[in-house]
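Undergrad: give me coordinates for this.
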Amino acid sequence: MPSVIRIKNLPKKKLATNTKEPVFVVTSSGCWECISHGLKNGYANIFGGGHRFMWSLWNKKEIPDGMVVRHKCDNSKCCNPHHLEIGTQYDNVQDAVKRGRRNPARGSQLPQFGKIARNARPVIQLTMDGEFVSKHPNGYVDGFSASKIHSTCKGKQSQHKGYKWVYEEDYIIGGNNSCK
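TA: Predicted coordinates for the structure are as follows:
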């Protein structure tokens, strides 16, 4: 049978918002998973965030502004203070990428890009003066918003990131390529 940990004598201001004292079961990996409070977004729902609460309680200080509490064990249910550390949101995202829980790919590297490319219309990138810059056969350009490019092609906006954009079928070589 797994061990159970009860947290007693919580600070009175904490108990004022939630009278239920946290109870944890200790897993074989040493994680403390809360069984007394429900989960919210995969985290123990103790005073707004079990892992954040336990880090603050254990370290006797508030989480510094701009910092997050990260799980060294990669178990979002874990509230064991020895499995928690402070870091930036960037650090937290990098942890997720390294552990295979987040796809670092962007733009044309995304798995769904092939589907987008098959359904996209070719676009022409122009300077603000209407001079040809380049053609993009799949309607997608790294570093540019595909939806804004297509909004420009449809005449909903005049430019995107300093360029005019037109659908290939609307492009007139040497002609007036102003937005519709």
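Undergrad: drop to CA atoms for contacts and neighbour counts, all remaining ones
TA: OK.
Undergrad: hmm, Trp32 and Phe24 touching each other?
TA: Yes: using CA atoms under 8 Å, Phe24 makes contact with Trp32 at a distance of 5.4 Å.
Undergrad: how much space between Ala44 and His136?
TA: 48 Å (CA to CA, to the nearest Å).
Undergrad: what do you get for Ala146?
TA: 11 Å.
Undergrad: sorry, back to before: looking at Ala44 and His136, which is more packed in?
TA: Ala44 (26 against 14; other CA atoms under 10 Å).
Undergrad: excluding chain neighbours, what is closest to the more buried one?
TA: Gly50 (4.7 Å; CA to CA, 6 or more residues apart in numbering).
Undergrad: okay, now the one you found: neighbour count?
TA: 24.
Undergrad: ok, it touching Glu33?
TA: No: applying CA under 8 Å as the test, Gly50 and Glu33 come out as separate, 9.3 Å apart.
Undergrad: overlap of the contact sets of Phe24 and Trp32?
TA: Ile5 (CA atoms under 8 Å, 6 or more residues apart in numbering).
Undergrad: do you know how far Ile149 is from Gln89?
TA: Taking CA to CA, one finds Ile149 at 30 Å from Gln89.
Undergrad: those two: which is more packed in?
TA: For Ile149 versus Gln89, neighbours defined as other CA under 10 Å are more numerous around Ile149 (28 against 14).
Undergrad: what is the helix or strand hosting the more buried one packed up against?
TA: For Ile149, the enclosing helix or strand under DSSP states H and E is helix 146-153. With contacts taken as 3 or more CA pairs under 8 Å, 6 or more residues apart in numbering; DSSP states H and E, helix 146-153 sits against strand 164-167.
Undergrad: alongside the first, I'd like the structure of this one:
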Amino acid sequence: MTARITNFQRFLQIIRDGNYPETCIEWWGGKNSHGYGLVTFSIRSGLEGRMYVHRLALELSLGRELRDDLCALHRCDNRICFNPDHLYEGTHSQNCQDSHDRERRPSRKGSRHPLAKLTEADVTEMIRMGSQGMLQREIGAVFGVNQQTVSKILRGDRWTHIDKSSRQSPSPAQPEAR
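TA: Next comes the predicted model:
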């Protein structure tokens, strides 16, 4: 009768072999709520630890632990991949930037932001109204926002993803009452 091999033992065999395919090596065990592979191991009797599989794979292939302020980043964008050739170490900021650059995080700009009171169409209309000389406080009243919000939108400090060519600075001839 052959002994049953655990997920972790199978993982270690793949990593120790060092002969990685060009394709992703996907984790077949447990995952967290974000879809990243997790390995659970006993630290001592009654105490367990958990670790991301891709982080452990990178550490084993590098022959050292990653510092606590570093992450294991995926080149392949496959959360369950633990192929060390697809992984590299980087900071949390680099991980966020990489995620943004590859459009892995949903946009929270404009009306997609959960706290947005305006839509892109509202902002475009506010810009049009401002360019026609309407007072910022009047524009704010139409859309239910204050004058400072309208001013920041018209200057291009807020809703920066809206076409900047249609913006104009508030006219000095139109002082705003506070």
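Undergrad: any idea what the TM-score is?
TA: Scored against TM-score structural alignment, normalised by the length of structure 2, the superposed chains reach a TM-score of 0.49; 111 aligned residues with a CA RMSD of 3.8 Å.
Undergrad: report the buried residues of whichever strand or helix holds Glu59 of structure 2.
TA: Here Glu59 of structure 2 sits within helix 53-62, counting by DSSP H and E. Buried residues in helix 53-62 of structure 2, counted by 16 or more other CA atoms under 10 Å: Val53, His54, Arg55, Leu56, Ala57, Leu58, Glu59, Leu60, Ser61.
Undergrad: excluding sequence neighbours, find me the nearest residue to the third one.
TA: Nearest-residue entry for Arg55 of structure 2: Ala72, 5.0 Å, with adjacent residues in sequence omitted and distances by CA to CA, 6+ apart.
Undergrad: wasn't that neighbour part of a helix?
TA: No: assessed with DSSP: H, G, I helix; E, B strand; the rest coil, Ala72 of structure 2 is strand; it does not lie in a helix.
Undergrad: who's in contact with it?
TA: So Ala72 of structure 2 contacts His54, Arg55, Leu58, Leu87, Tyr88, Glu89, Gly90 (CA under 8 Å, 6+ apart).
Undergrad: one more time with 6 Å, if that's ok
TA: Arg55, Tyr88, Glu89 (CA atoms under 6 Å, 6 or more residues apart in numbering).
Undergrad: what do you get for Cys34 of structure 1?
TA: Val23, Phe24, Ala44.
Undergrad: and with 7 Å instead?
TA: Going by CA atoms under 7 Å, 6 or more residues apart in numbering, Cys34 of structure 1 touches Pro22, Val23, Phe24, Val25, Ala44.
Undergrad: is it true that the second one touches Glu33?
TA: No: between Val23 of structure 1 and Glu33 there is no contact under CA atoms under 7 Å: 8.3 Å.
Undergrad: those two: which has the busier surroundings?
TA: Higher neighbour count among Val23 of structure 1 and Glu33: Glu33, with 25 against 17, using other CA under 10 Å.
Undergrad: next SSE downstream of the helix or strand that contains the more buried one?
TA: Per DSSP H and E, Glu33 of structure 1 falls inside strand 32-34. Using DSSP H and E, the helix or strand that follows strand 32-34 of structure 1 towards the C-terminus is strand 39-40.
Undergrad: what's the first helix or strand after that following strand?
TA: Assigned by DSSP H and E, the successor of strand 39-40 of structure 1 is strand 43-44.
Undergrad: next SSE after that next one?
TA: That would be, after strand 43-44 of structure 1 and using DSSP H and E, helix 50-59.
Undergrad: can you name the element that comes right after that following helix?
TA: strand 68-71.
Undergrad: same for that following strand, what does it pack against?
TA: Judged by 3 or more CA pairs under 7 Å, 6 or more residues apart in numbering; DSSP states H and E, the packing partners of strand 68-71 of structure 1 are strand 84-87.
Undergrad: buried stuff in the strand it packs on?
TA: Leu84, Ile86, Gly87.
Undergrad: list the contacts of Asp98 of structure 2.
TA: Applying CA under 7 Å, 6+ apart, no residues contact Asp98 of structure 2.
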